[in-house]
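A.B. asks: I would like the atomic coordinates for the input below:
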Amino acid sequence: MNDVIDRRSGWTFLTNHARVLIAVAADPQMRLRDIAATIGITERAAQGIVSDLEEAGYLERIRIGRRNHYQINSGAELRHHTEAGIPVQSLIDMFRHRDLGHDTPVEDGPA
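C.D. replies: Here you go, the predicted model:
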C-alpha cells in the first residue's frame, strides 16, 4: 500500500513537454543540456521532447552558427480536446508572468 501512495505523491500537473516549452520560451537560445538541467531530465529526453514539439508545430529549431535558436509558434493550440482553441501562448504567459512577478500581462516593446 505504501508503494502505491509513494508513486502517486510524485505526480505533477505539467508534463515535461510543457516544462520544456516554457523553458525554451524563457530563453530561446538555451542549450539542450541546460533545458535538461532546468527540467530535471536527461539531455536525451530533452532532445526527444524538443523533436516532438518541433514535429507537432509548437516550435521551430533554427541553426545559428554552432547553436540552436528556437522560435515558438505562439498561435499553435493545445493538443487535448478539452483545451481546443487555447493557444500555447496562454500557457507560456501564465508562467512567464509568474516568473517575472507580474499578475497582469506585460506589454512587449517600449512604453
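
A.B. asks: switch to C-alpha atoms for all contacts and neighbour counts from now on
C.D. replies: Fine.

A.B. asks: contacting residues for the most centrally placed residue in the chain?
C.D. replies: In the chain, the residue lying closest to the centroid (CA atoms, centre = their mean) is Leu21, at 1.6 Å. Each residue near Leu21 by CA atoms under 8 Å, 6 or more residues apart in numbering is listed here: Leu53, Ile92.

A.B. asks: alongside the first, I'd like the structure of this one:
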Amino acid sequence: METAPQPGPGPGSGWTFLTNHARVLVQISRDPGSRTRDIAGRCLLTERAVQRIIVDLEAAGYLTHCRRGRGNVYHVVEGTVLRHPADSGAAVADLLALLNDPA
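C.D. replies: Purely as a prediction, here's the structure:
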C-alpha cells in the first residue's frame, strides 16, 4: 500500500516556517520561568544560541526579564509589532495566540 506524501519540507531541505527567535519567544510565552537550558532543549538549540536570542529579543523590545532567586522570569511585551514590513500591523500577541492555541 502506497502512503501519501507528508506536507512540509523533506529531510535536509534547509528551511522551516519559524525562525529560532520565534521558537524561543513561543517557549518563553508558554513558561516565563524557563531556564535557558530548558528552552534550548525544547527548541533544539544550544544554550548559548538561546542566550544570544534572548539578548536580541530584549534589545528589540519584545522581551523583558527580572531576576527571581537564582533564575530569571521573562515577560513578553505583547503589544510590540512584528518586524518585517510584510507583517506590518500584526502584533506579537497575535502570533503567540496562534502558535499557543491547543486546537
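
A.B. asks: need the TM-score from the superposition.
C.D. replies: Between these two chains, after superposing, the TM-score reads 0.86 (TM-score structural alignment, normalised by the length of the second structure); 94 aligned residues with a CA RMSD of 1.4 Å.

A.B. asks: Val88 of the first structure versus the residue nearest to the centre of the first structure, what's the distance?
C.D. replies: 9 Å (CA to CA, to the nearest Å).

A.B. asks: in the second structure, where's the longest helix?
C.D. replies: What stands out as the longest helix in the second structure, according to DSSP state H, is helix 47-59.

A.B. asks: average gap between the helix or strand just after that helix and the first structure?
C.D. replies: Following helix 47-59 of the second structure in sequence order, the next helix or strand is strand 63-68 (DSSP states H and E). Compared with the first structure after fitting, strand 63-68 of the second structure has a mean deviation of 0.7 Å; criterion: mean CA distance after the TM-score superposition for the first structure.

A.B. asks: check which residues of strand 63-68 of the second structure are buried.
C.D. replies: Across strand 63-68 of the second structure, burial judged by 16 or more other CA atoms under 10 Å covers Leu63, Thr64.

A.B. asks: what range in the first structure does that strand sit on?
C.D. replies: Per TM-score structural alignment, the counterpart of strand 63-68 of the second structure in the first structure is residues 59-64.

A.B. asks: for the residue nearest to the centre of the first structure, give its distance to Ile86 of the first structure.
C.D. replies: Counting by CA to CA, the gap from Leu21 of the first structure to Ile86 of the first structure is 15 Å.

A.B. asks: tell me how many other residues crowd Arg98 of the first structure.
C.D. replies: 12 (other CA atoms under 10 Å).

A.B. asks: which residue in the first structure lines up with Asp38 of the second structure?
C.D. replies: Per TM-score structural alignment, the equivalent position to Asp38 of the second structure in the first structure is Asp34.
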